[in-house]
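Peer 1: Need a 3D model of the following:
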Amino acid sequence: MNAHSPSKRRLPAAIHLALIGALSVTVLGTSLTTSAWAQDSSAQYHFDIPAGPLEAAIARFSSITGSSISFQPGAASQQRSPGLQGNHGVLQGLQQLLGGSNLQAVELGSGSFTLIVRDKAMTLEATSITGSSLRNSATTEGTGSYTTGVTSTATKMNLSIRETPQSVSVVTRQQIEDQGLSTINDAAMKTPGLNMQKNGAERYNLYARGFPVDNIMYDGLPIDLNSTDTISPANLAMYDRVEIVRGANGLIQGTGNPSAAINLVRKRPTAEFQSSINLSAGSWDNYRSELDVSGPLIENGKLRGRAVASYQDGNSFQDELSKEHSLFYAIGEAEISDSTTLTLSYNHQNENNNVAWGGGLPTAVNGGDLHLSRSTSFLANWEYWDKEMDTLHLELQYRFDNDWALRVSGNRSWSSLNYYGGYPARRANNLGSLRYNVSGGQYKDTQSSYDIYLNGPFQLLNRTHEIVLGYSYRENDYDTHGSGTTAVATDIDPHSFDPGSWAKPSVNLYDFMDIRDMTQEGLYATGRFTLNDQLKLIVGTRLDWYDYQYLYNWKGDISITEAKETRHLTRYAGLLYDLDQNHTLYTSYTDIFQPQSNRNTSGQLIDPIEGKNYEVGIKGEYFDGALNASIAIFLIDQENRSSEVDDPTTCNVYPSSTCYEPAGKVRSKGIEIELNGAITPAWQLAAGYAFAEAKYKKDANTANEGKLFDTDIPRHQFKATSMYNLPNALNRWRVGASFYYQSAVYNEGTTSGQNWKVEQEDYSVIDLITTYKASEHLDLRFALNNLLDEKYYQSIGQNISTWPTTFYGAPRNFQVSATYRF
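Peer 2: Prediction:
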């Protein structure tokens, strides 16, 4: 099948609109009844809850039965449950689950219970556990949920998704395991509104709302993704969840695109011992193993530790490609006192990739499809792309007696890349000839990020409010050297060639040097004010000092560029109004400021981007937070955003790189609809539709006005993943599916007088998932990906003259895995 020809199996427009309409009706309904969650007193449920911390056991019990369980804060802490196995009724099962504790269950009706200390009634305010997670907990591990209780990525305050005046998604630990997600790129492809594109075999860019994601956060501390060649995609084996806040995020990160803030939250040590091992095998000899051990290191539990290790080795559907990835993660947590906790973690990632520098497939001179097999690869057996990344993280938390808290944290990473490889390309003065260019290089990147903030409640006008005061500092030292390109083959026939016959060339690793140093520090403050019982106001501001130095040495031709910004002000405001107990209207505003490292045709830095981000929406929270829904409408205006020139031959750095031009004013607007969590106690769903359209509003070239800013980012996306626990005798089985749809994309331009267009029509991909609880300790998982074997370009070429970035998506493939919990 032609990769960019209309697919007979693509999602029809009528079905596409029907799915969106159905989701909209679900989200906009004035209320969701709890009838699906009501308990039949005679109903039997199958339980496989291991012995362990009582709070976690209650949360899991609530997830399975849909029961609402409330109890006094702290009443279940430091207590253990014997666990629960087999088939039981709700009340009978809950009583056994509480065995050995000092709590007993009192039935309130309609599937609700309260827990009281035996022989002693409790009259203080209760904490509620409903659906699938602790109501005030952010941790998703062990909850079985597709949503979380609270997040802090947007404002550093622990707010529920409903209380956050921006569009928020969370990829939970359960989703990671159900869908077999290995890296942050996998998670992005499952998250509504996010798009992943490849500009090399192991080079990735993430996009949201029409713009690239240029920072990623680790436990709230950002690092720069502009040097993605050295930054290894995060291995999800060590993370509890991924939090995504779409839109501008300058209040927390300072500089950044109005795309999304992606926050990877590490797994933490557990109060009770637990361990697991996961083994998986899949198509093209792909094998992966994970080991996770956690628990107390001393008898009183005040010193806890956790270690995670993973190893992956496999080939690809592309000829000759192979990858070997490993991870080691260790974290220790010490309760220095009742109010002070110190956390220290270290992780090491190593990648040995037998892949090319580029790895993409060429197109015809006019951008048309060459009808190559998906297995086609230009890789020679001496090419490699190897990475290492070490990260050290330190965190100190101090809790005051008045509910205030101080958090000091720091993150430092050391990354390196060694590569030797090439890509097929065409010379601008001879577009009809295809050649293979090779170069090599060694890159090093050291990044540090530090943050200290104080937050807590205060009283004003007889109401409780909250404030955050903080300071952050970041620095990035990026140092590379490499070679110019050397052609090892010319006049290649893309349908019949032999990379094995290409001799490894000798290159000079010191043809160029690229040194970049960036520092940024900022002061920030955020306040959440309760104006009345229904109306909340969140306001924030940030002052930033930014310094950027860039030295580029091309064979002795040195250019030095500097950029500096002093006391740049970023403003943030959000207003939320509770319509009823389930729904909240919100609106928010954020300033945009983004210094740019892209250069124009003369080699000069393009001035910083500035703009404004507006958002309005409605959020729903059902079953005490077990299910979250939202609709968001956004508008983003940016001025001076750089855009890649249509003809790279006009660049002073051609052909070693490309260059950019200021795009005047670009406006992005769209809508996002999302539903996450438990539809019923047995049915978890994560689904969303996103439309984003970025166009030139004003430009020096008036012909661009009204045109799309970036044509290879899909304007429409629909993503859904669902898992259902079968009832009665089949209750050991869970069945599910994953669905992905995106609209058509293209790139077009003119090179040396040749008009060209590379395109991919809209397409959809379906995956199937089944899990089986073989025993109390053993879980099996079966996945069939790209069920209909859709042939499509996952990423398309930026042009026809430099390295091609056209990559096929994976054909139909399978994965089987087994997880044993000790």
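Peer 1: Going by C-alpha atoms from here, please, whenever you check contacts or count neighbours.
Peer 2: Noted.
Peer 1: Just the endpoints, please. Distance across stretch 614-630?
Peer 2: One end of stretch 614-630 to the other measures 16 Å (C-alpha to C-alpha, to the nearest Å).
Peer 1: try stretch 790-809
Peer 2: 8 Å.
Peer 1: residue contacts, Leu394?
Peer 2: 342-345, 409-411 (C-alpha atoms under 8 Å, 6 or more residues apart in numbering).
Peer 1: Next, give me the two most distant ones among the residues you listed.
Peer 2: Leu342 and Asn411 (14.1 Å; C-alpha to C-alpha).
Peer 1: Helices of the stretch 1-150 of the chain, start to end?
Peer 2: 13-28, 54-65, 90-97 (DSSP state H, counting those that start in this stretch).
Peer 1: Now do the shortest one and helix 54-65, the angle between them.
Peer 2: Following axes from the mean of the first three to the mean of the last three C-alpha atoms, to 10 degrees, one obtains 160 degrees for the angle between helix 90-97 and helix 54-65.
Peer 1: Next, the buried residues of helix 90-97.
Peer 2: Buried residues in helix 90-97, defined by neighbour count with 16 or more other C-alpha atoms under 10 Å: 90-91, 93-94, 96-97.
Peer 1: what's the neighbour count on Leu726?
Peer 2: 14 (other C-alpha atoms under 10 Å).
Peer 1: That one contacts Arg732, correct?
Peer 2: Yes: taking C-alpha atoms under 8 Å as the definition, Leu726 is a contact partner of Arg732 at 7.3 Å.
Peer 1: Have a look at Leu342 and Asn411 and say which one is more surrounded.
Peer 2: Neighbour count, other C-alpha under 10 Å: between Leu342 and Asn411, Asn411 has more, with 23 against 18.
Peer 1: Could you also give me the structure for this second sequence? I'd like to compare it with the first:
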Amino acid sequence: MKLLFLIALSLLGSVVFAANEPLSVIKGTVYSSDNQPVANATVHVKNTNRTTITDKNGAFSFRKLDEGSYTIVVSFVGAEPVEQTVEVGHNETADINIIVNLSLKDLEEVIIKGTRNKYKNEEVSSSLRLQTPILELPQNIQVISSQIMADQQVFDIVDGITRNISGATRQGHWDNQYANIRMRGSKIPAFRNGMNIEASWGPTAEDAAMIERIEFVKGPAGFMLANGEPGGFYNVVTKKPTGYTKGSATFSAGSFSTYRGALDFDGKLSSDGRLLYRLNLAAQQKDFHTKYNYSNRYMVAPVLSYLIDDATTLTLEYTYQGSKYLSNGNYSFSPKQFADPGIGNDFFYGDPTFEPGRIRDHSVYAYLDHQINSRWKAHAQIAYFNFNMEANSTWLNYMRANGDMPRYWSISGEQGENRFGQFSFSGEERTGGIRHRILMGADFGNKKFWGDFRTILDSIPAAPLNVYNPVYGLPGAIFPVLDRSQDIRVLAGGSNYVSVVSYASAYAQDELAFFDDQLRLSLGLRFTSAETVGKTKAAQINSNVFSPRVGLSYSITKDMAAYALYDQSFVPVAGTNWQGEAFEPIRGNDIEAGLKKDWFNGHWTSSISAYIITRKNALVADPDPDHVVGGQTFQAQLGETKTKGIEVDITGEVLPGLNLNANYALTDSKISEDSRAENIGNVTPNTAKHTANGWLNYRVQKGAFEGFGLMGGVSALIDRHISTTKEPNFPNYFRADGGLSYQKGRYSISMLVNNLLNHQRLLTAGSISNPSNALKAKGAVTYYSYIVEPRRNMRIGITYRF
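Peer 2: This is a model prediction of the structure:
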């Protein structure tokens, strides 16, 4: 409560003393030589640290200036800057227009050429609500740009994204459906445009064509979350209208019958520039390296933005993602070990007889932005998500020592509905020599999920599939027709796969800056009221939680800052254990410190951070083989885990034409408290102690070979644990990729070879299953489940920008 009092006091002081502060302002608009407003231009007040970016109408402003003469500099990557001097009086506003010496078409060419290898980002997206540059934030935030995704020929969120972030790993599971990303000792939730859309079995992995950038926020960041994991979260920022009339077409082809096309249209629908649009389309056919398996996807994402007046903008966004696939996952099974050399890289545990599954995923957003005055702005957004899956699945009942695996066959139906609302106010004020950046608002959410996973055939009436000698082609007549005539809400009613989570929260944060903004103190507090609803009173949890946050950042030099942070987290957990008891909320504390530095005038940046996270009530798979009811498995909660780590990230243009993204993380995550004493001191499941990644892209800048490029990268995961053991029990991982590219004007072409060394057994996920006593009597043995990445494969992509 003392922290809340301090925040309230600082807000009150802002209002009381703001009237006595000088309010000199320089604002203006940047135009091209053909009199078109120029968006995304960099505008800088010369000989100061004041920099901003023009909005989609070419507008910019600088507040809180002393009277005097200033030189305003407008610049673009790859173009000559333009300067203009302006005089501003005491508490006056100077309004200027700056004309650059290029037409809008010429500027688009400059932007395409100048940003084609832009890996470094200096600001977070507006969806994170922060007004402070990344360098000065008291937190480790890493950004994956759309450019690095294009260079790596990424197709969706599960397609190698984690290699670009220190300590982030992907536990490949349902690759046709959703991403399962871990960081700092726990699975991290998925955000989209600043909203926590994490669901029981989702969200659907976003197609790369709809992604502008992905922001990995390390640590709880309670001021941004109504509820979230202490390890952090990733935020997918979707593409919005830019104000430029432009577009691109990309066509790709590759190994395993992969064919893909993506279109991006960006422009104006009205001559006055008030109505803007963005339309992204993508479709792909993609087989897997496993026999018969495939996943065909398509995506439509239109966005409309309307400038109601000079201070208010309304944006509407809709996304539809659909897919048709044969089987979730690319699992292998072995009675002997992980990465069993006797099992081929192309092993498929399903059958081509199975009816394809289908996913339909709809999401709708509405955003309203309003500039209240020169210092304050308001933002509101609401969203609705509707997810539906109709599929079937199989899994082994047990495994025999010779590799036989009798399988059962189930229906797989899912329905999810999420509703969200956010409101926030942010602004700057001054009290004497202290600058305040104030953020306050509220979040609301309601998440509902229904799952129908009834076993239809306890045992498929055919010879068991043998992992060492698989024979496919089951007779279709042995499978009954699946009845989906009833609503899934009815079909799921008697199962354990029904959950409802609702939350409401309010928060406030004040970033106080001292000594000419050199020292910054962030004080934040969030209150969250959450409810998880179950089938019985024992399965229902109500929580009211205060989450404080204190951060400190100090600029050692203009391009180097040190920070320290204390933050708390709170996560309501839906579902029950095998006894029908509700899970307790996950609680976490994070203490960390770090150092950030920009190098060579900001061309590249580096960061190093160290942290300690305490996490209570972590969820793991129930290890007791007798806790399986009708083929349904359950989860259990650990007492407490403690994770310590060090993370290093480097990204940007280290030399002209040479862009680098490299990272390393040491993650030491162990169980510190548990009702089972033998677990204490064991490593947290699904943890890699060492992760290291590097990606280089070099492009010739001039001469006869201008536009030619070389690229390549490596990824390594060392000392891996997939269950609670003291010693590593999962194979290490090392992969190398490389390729060539060429860019000329509006055309680009690239070829990338993944898994250059053709490792046949690169594993992304795994588990060990012990048979119950009843199954042992049938000859069942302990078996290993794991997912193997593809052998050597290639992708070629061609892009035309117009």
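Peer 1: Among the helices of the stretch 1-150 of the first structure, which comes closest to Asn215 of the first structure?
Peer 2: Of the helices of the stretch 1-150 of the first structure, nearest to Asn215 of the first structure by C-alpha to C-alpha is helix 13-28, at 30.4 Å.
Peer 1: for that closest one, packing partners?
Peer 2: strand 627-639, strand 665-680 (3 or more C-alpha pairs under 8 Å, 6 or more residues apart in numbering; DSSP states H and E).
Peer 1: switch to 6 Å and redo it
Peer 2: Applying 3 or more C-alpha pairs under 6 Å, 6 or more residues apart in numbering; DSSP states H and E, we find helix 13-28 of the first structure packed against no helix or strand.
Peer 1: buried set for it?
Peer 2: For helix 13-28 of the first structure, using 16+ other C-alpha under 10 Å, the buried residues are 20, 23-24, 26-28.
Peer 1: for the stretch 701-822 of the first structure, what spans make up the helices?
Peer 2: Under DSSP H, counting those that start in this stretch, the stretch 701-822 of the first structure gives no helices.
Peer 1: Aligned against the first structure, show me the partner of Tyr292 of the second structure.
Peer 2: Under the alignment (TM-score structural alignment), Tyr292 of the second structure pairs with Glu320 of the first structure.
Peer 1: Give me the nearest residue to that match, chain neighbours excluded.
Peer 2: Leu379 (6.7 Å; C-alpha to C-alpha, 6 or more residues apart in numbering).
Peer 1: Can you give me every residue that contacts the residue nearest to the spatial centre of the second structure?
Peer 2: Compute the mean C-alpha point of the second structure, and by C-alpha atoms, centre = their mean the closest residue is Tyr234, 3.1 Å away. Taking C-alpha atoms under 6 Å, 6 or more residues apart in numbering, we find Tyr234 of the second structure in contact with 190-191, 215-216.
Peer 1: if we can go back for a sec, same list (the helices of the stretch 1-150 of the first structure) but as CSV, adding distance to Arg474 of the first structure.
Peer 2: As requested, the helices of the stretch 1-150 of the first structure are exported to CSV (distance: least, C-alpha to C-alpha, whole Å):
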stretch, distance to Arg474 of the first structure
helix 13-28, 40
helix 54-65, 37
helix 90-97, 48
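Peer 1: and of the ones you listed, who's closest to Asn249 of the first structure?
Peer 2: Here helix 13-28 is closest among the helices of the stretch 1-150 of the first structure (C-alpha to C-alpha), at 25.3 Å.
Peer 1: I'd like the distance between Phe453 of the second structure and Asp719 of the second structure.
Peer 2: 35 Å.
Peer 1: neighbour-wise, which of the two wins?
Peer 2: Neighbour count, other C-alpha under 10 Å: between Phe453 of the second structure and Asp719, Phe453 has more, with 22 against 16.
Peer 1: Any idea how many residues pack against the closest residue to Ser24 of the first structure other than its chain neighbours?
Peer 2: Nearest residue to Ser24 of the first structure, sequence neighbours excluded (C-alpha to C-alpha, 6+ apart): Ile673, at 7.1 Å. Using other C-alpha under 10 Å, Ile673 of the first structure has 25 other residues around it.
Peer 1: Let me see the contact set for the residue opposite Ile673 of the first structure in the second structure once aligned.
Peer 2: Aligned by TM-score structural alignment, Ile673 of the first structure pairs with Val648 of the second structure. Contacts for Val648 of the second structure were tallied using C-alpha under 6 Å, 6+ apart; they are 607-608, 663-664.
Peer 1: wait, which of these is closest to Asp159 of the second structure?
Peer 2: When the contacts of Val648 of the second structure are compared against Asp159 of the second structure (criterion: C-alpha to C-alpha), the nearest one is Asn663, at 18.0 Å.
Peer 1: who's in contact with the residue mapped onto that closest one from the first structure?
Peer 2: Under the alignment (TM-score structural alignment), Asn663 of the second structure pairs with Gly688 of the first structure. For Gly688 of the first structure, the contacting residues are 192, 673-674, 718-719, by C-alpha under 6 Å, 6+ apart.
Peer 1: cool, and Met183 of the second structure?
Peer 2: Counted by C-alpha under 6 Å, 6+ apart, Met183 of the second structure has contacts 167-168, 231.
Peer 1: ok, the equivalent of Leu638 of the second structure over in the first structure - how many residues close by?
Peer 2: Aligned by TM-score structural alignment, Leu638 of the second structure pairs with Ala663 of the first structure. Ala663 of the first structure has 24 neighbouring residues, counting by other C-alpha under 10 Å.
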